[in-house]
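my questions are about this predicted structure, shown below with the sequence.
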Amino acid sequence: MTHVQTFGTLPSGEEVRVVEIGNGVLSARLLTHGARLQDLRLAGVAHPLVLGSDRLEDYLGPMAYFGATVGRYANRIGGAAFVLDGERYALDANEGGRTCLHGGSEGTGVCNWTLAEAGADMAAFTLDLPDGHMGFPGLFEARVTYRIEAAQLLVEMEAQCSADCPVSLAHHSYFSLDTAGDVAGTRLHVPASHYLAVDAAKIPLPGAPAPVAGTAFDFRVPRLFGASGIDHNYCFEEAEGVVRLMAIASGREGLSLVVESDAPGLQVYGADHLPIAGLPGLEGLSYGPRAGLALETQNWPDAPNRPDFPDAVLRSGATYRNVTRYGFRR
């Protein structure tokens, strides 16, 4: 029987629910707040596989994006605005007053979704956002489904919009594959030959994607992540509906994470922003800089302002789809 209970209450009075799913090999705890992965466990591994908290208040503060489904446009849109079909749309400039990050201050990652369906090994969440929400056009309807198959977590995202609108939904977990508390010793493989160089606001620079060859961004041959400072999008060829390898991360203790998706981009980020003093986490753990590794499958950042990037506009009447698989092996 699916286990659903109350996780906490938002300041608005809304109830946040938690649902537990699993198959005896892999198990997950999911929150309606942010359609969020709160905890993930693999049989035979003693520690949590993602960074999370047992307290709702932490997700209303510094852990707002941990495990969340972020959007309606994940990552950043430069100038917090874009022009579509000749019309300019001003967005919520929630990052330094310069950019729109993860759909704005009230983006999908901090909304309380509806638990629409739940079974022993799956749960689906839905969310409706009104026309003009955070400056984006059209009534936005999204659905995120989590499924567990063997030692694999599948995240399936769908969305529709009543008006043409840029859309990118991304799963924003920080993964931890060993007990070191620092992903510098995680071995990473990303089979991408190009990445997006960015400016001080983390907006892609003009011009074509930069080659990784000869740079600190080259993970085509697996190597240690290190104290890299990487928070960049890796560029993959457009292949709609084709799920392919995007990354393999391997911890010090023999556990590996394989990420596969049909998205054209992968944001790699080592959580450098976390405070040295640490944030309180699951099982009394403290999360400091580089405590987890985010591997976010997405459309390219600032694509609404870059006609040379893969098209990220969801047309009215069409359906946005993204499938990502997070598989674990020892």
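Looks like it arrived, so ask away.

could you use CA atoms for every contact and neighbour count after this?
Noted.

residue most distant from the centroid, this structure?
Gly86 (30.2 Å; CA atoms, centre = their mean).

and the gap between that one and Gly317?
Separation of Gly86 from Gly317 (CA to CA, to the nearest Å) stands at 20 Å.

same check on Ala35?
In terms of CA to CA, Ala35 sits 24 Å off from Gly317.

those two: which is more packed in?
Ala35 (31 against 11; other CA atoms under 10 Å).

quick check, the more buried one in contact with Val144.
Yes: assessed by CA atoms under 8 Å, Ala35 is found in contact with Val144 at 7.3 Å.

now do the shared contacts for those two.
Both Ala35 and Val144 are contacted by Phe125, under the criterion CA atoms under 8 Å, 6 or more residues apart in numbering.

neighbours of Glu117, how many?
11.

can you count the residues close to the nearest residue to it once chain neighbours are set aside?
Nearest non-adjacent residue to Glu117, counting by CA to CA, 6 or more residues apart in numbering: Ala124, 5.1 Å away. When neighbours are counted by other CA under 10 Å, Ala124 registers 22.

check Val243 too.
16.

and the gap between it and Leu153?
Taking CA to CA, one finds Val243 at 14 Å from Leu153.

tell me the contacts of His172?
65-70, 294-296.

let's go with 7 Å and repeat that
Applying CA atoms under 7 Å, 6 or more residues apart in numbering, we find His172 in contact with 65-70, 294, 296.

next one: Gly288
274-279.

give me the nearest residue to it, chain neighbours excluded.
According to CA to CA, 6+ apart, the nearest residue to Gly288 is Gly278 (4.2 Å).

Met134 versus the one you found, what's the distance?
31 Å.

can you pick out the residue with more neighbours from those two?
Between Gly278 and Met134, counted using other CA under 10 Å, the more crowded position is Met134 (21 against 13).

looking at this, the more buried one is in a strand?
No: the assignment for Met134, made by DSSP: H, G, I helix; E, B strand; the rest coil, is helix rather than a strand.

pasting the second one now:
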Amino acid sequence: MAVEAFGRVDGVEVQAVTLSGGSGPRARVTTYGARLTELWVPDRNGVLADIVLGHRDAAGYAATKAYLGATCGRFSNRIAGGRFVLDGHVVEVDRNEGAKSLHGGRAGFDRKIWEIAEVSARSVTLVAVSEDGEMGYPGRLALQVRYWLDEADRLWIAMEAQTDAPTVVNMVNHSYFTMAGSGSVMGQQLRIGARHYTPVDDALIPTGEVRAVAGTAFDFNALREIGADLPAPDGFDHNLCLTGPLEAKWGEALRFCAEAVDAASGRRMELWTTEPGVQFYTGAHLAGGLPGKDGAPIAAFTGFTLETQRFPDSPNQPQFPPARLEPGQRYRHLMAFDFTPAPA
């Protein structure tokens, strides 16, 4: 276990924690935004590579709006018009993407400096508070995010929240993955356990329809190259509806989300989750020359996200899985990443 200084944001010290079980995968997490900043995974020959995009230090993350590796909330993804009705009252939340709210607003969970509550060689628990009225959301939330490597070297992320008043919660992890460790992800392979998706309008707000993926660019039910059939020049930025039921998996109730593979190296990842949807985004808007960990700029299509979630705009779409949280309830969102190299 190593806890290190990771720079300062607004004069406050930020820390980073490295989790490792030995010779296998290792992860690095920072208190700024409860972010996953590094994830080292072996290929079929045991050679480790860092498969998540990021910056060198806290200042790099604070200077950008790409949400790299961040815990996002209070309501992640988009809310149309930055407003919804809760118990007959109109709730107005921060609009930070034109007329929409995205990932909780300009000062969402990704901008918080979280506190380390517990830490060990394999695990770190981070805590924070989202006050009543923060970014317009009702209710005071007690927040917790735990990252840990289990004895089989799987990486787990558990996002939890409790409230003192009715509210909506949809926390996501916003890591950008690259199974090769660098370069374009267009030739990397992906399988997603979803037979439906939620079409969007020009503002990337779901229309309310749930449409079958069969015969469309959104059909990833068989492993295929990410760039083989893009729906538009900007690629993917869509919610897919996970098909499988919750099943007993590694001591938890989880459903299959995705399998990602780099055929050349054999680096492979499976993702399982508690959530009903996943936002698959191919990083078209990373083209602004963001400085990466090696100092080279991060380019478009050099990372993809798998943000397991409740559906976008669900506070305004009653037919979607609900995101409401009541006092006395606990919001708990699990992600489990399993790394088993693909055969040659």
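Right, received. Where do you want to start? Small disclaimer: the values here were computed from a predicted structure and weren't measured.

on that earlier part again, in what helix or strand does the residue nearest to Glu117 of structure 1 lie?
Using DSSP states H and E, Ala124 of structure 1 sits within strand 122-129.

by contact count, what packs against whichever helix or strand comes after that strand?
Per DSSP H and E, the first helix or strand lying C-terminal to strand 122-129 of structure 1 is strand 140-149. Where contact means 3 or more CA pairs under 7 Å, 6 or more residues apart in numbering; DSSP states H and E, strand 140-149 of structure 1 is packed against strand 122-129, strand 152-161.

between these, which gets nearest to Val323 of structure 1?
strand 152-161 (4.6 Å; CA to CA).

so what does the helix or strand following that closest one touch, helix or strand wise?
Per DSSP H and E, strand 152-161 of structure 1 leads on to strand 165-166 as the next helix or strand towards the C-terminus. Counting contacts by 3+ CA pairs under 7 Å, 6+ apart, strand 165-166 of structure 1 packs against strand 313-314.

counterpart of the helix or strand that the strand it packs on is followed by in structure 2, which residues?
Scanning forward in sequence from strand 313-314 of structure 1 by DSSP H and E, the next helix or strand is strand 320-329. Aligned by TM-score structural alignment, strand 320-329 of structure 1 corresponds to residues 331-340 of structure 2.

other residues contacting the matching stretch?
With contact meaning CA under 7 Å, 6+ apart, stretch 331-340 of structure 2 is reached by 154-162, 268-275, 325.

so is the counterpart of Lys202 of structure 1 in structure 2 in a helix, a strand, or just coil?
Lys202 of structure 1 maps onto Leu204 in structure 2, with residues paired by TM-score structural alignment. Following three-state DSSP, Leu204 of structure 2 is assigned to coil.

Leu204 of structure 2 and Asn77 of structure 2, how far apart?
With distances taken as CA to CA, Leu204 of structure 2 is found 10 Å from Asn77 of structure 2.

what about those two, which has more around it?
Between Leu204 of structure 2 and Asn77, counting by other CA under 10 Å, Asn77 is the more crowded of the two (27 against 16).

I figured the more buried one was touching Leu102, is that so?
Yes: between Asn77 of structure 2 and Leu102 there is a contact at 5.3 Å, judged by CA atoms under 7 Å.

nearest residue to Ala213 of structure 1 in space, ignoring adjacent ones along the chain?
For Ala213 of structure 1, ignoring the flanking residues on the chain, the nearest one in space by CA to CA, 6+ apart is Ser193 at 7.2 Å.

now do the one you found against Phe7 of structure 1, distance only.
43 Å.

what does Val50 of structure 1 give?
Applying CA to CA, the value for Val50 of structure 1 to Phe7 of structure 1 is 18 Å.

and the two? Which one has more around it.
Neighbours per residue, other CA under 10 Å: of Val50 of structure 1 and Phe7, the larger number sits with Val50, 24 against 18.

show me where the stretch 1-150 of structure 1 has strands.
With DSSP state E, counting those that start in this stretch, the ranges of strands along the stretch 1-150 of structure 1 come out as 3-9, 15-22, 26-31, 36-42, 69-70, 76-78, 81-84, 87-90, 99-101, 114-119, 122-129, 140-149.

cool, and the stretch 201-344 of structure 2?
Secondary structure of the stretch 201-344 of structure 2 (DSSP E, counting those that start in this stretch): strands at 211-212, 224-225, 237-242, 247-249, 252-262, 267-273, 277-281, 290-291, 297-298, 304-309, 324-325, 331-338.

so the third one matches what in structure 1?
Mapped onto structure 1 with TM-score structural alignment as the criterion, strand 237-242 of structure 2 occupies residues 231-236.

so what's the gap between that stretch and the chain middle?
Taking CA atoms, centre = their mean, to the nearest Å, one finds stretch 231-236 of structure 1 lying 13 Å from the centre of the chain it belongs to.

what residues sit buried inside it?
231-236 (16 or more other CA atoms under 10 Å).

ok, now stretch 127-145 of structure 1?
Residues of stretch 127-145 of structure 1 classed as buried by neighbour count (16+ other CA under 10 Å): 127-129, 133-145.

same deal with stretch 55-71 of structure 2?
55, 57-62, 66-71.

between the residues you listed, which is nearest Arg26 of structure 2?
The nearest one, if we look at the buried residues of stretch 55-71 of structure 2 relative to Arg26 of structure 2 and count by CA to CA, is Gly69, at 14.9 Å.

with that, I have no additional questions.
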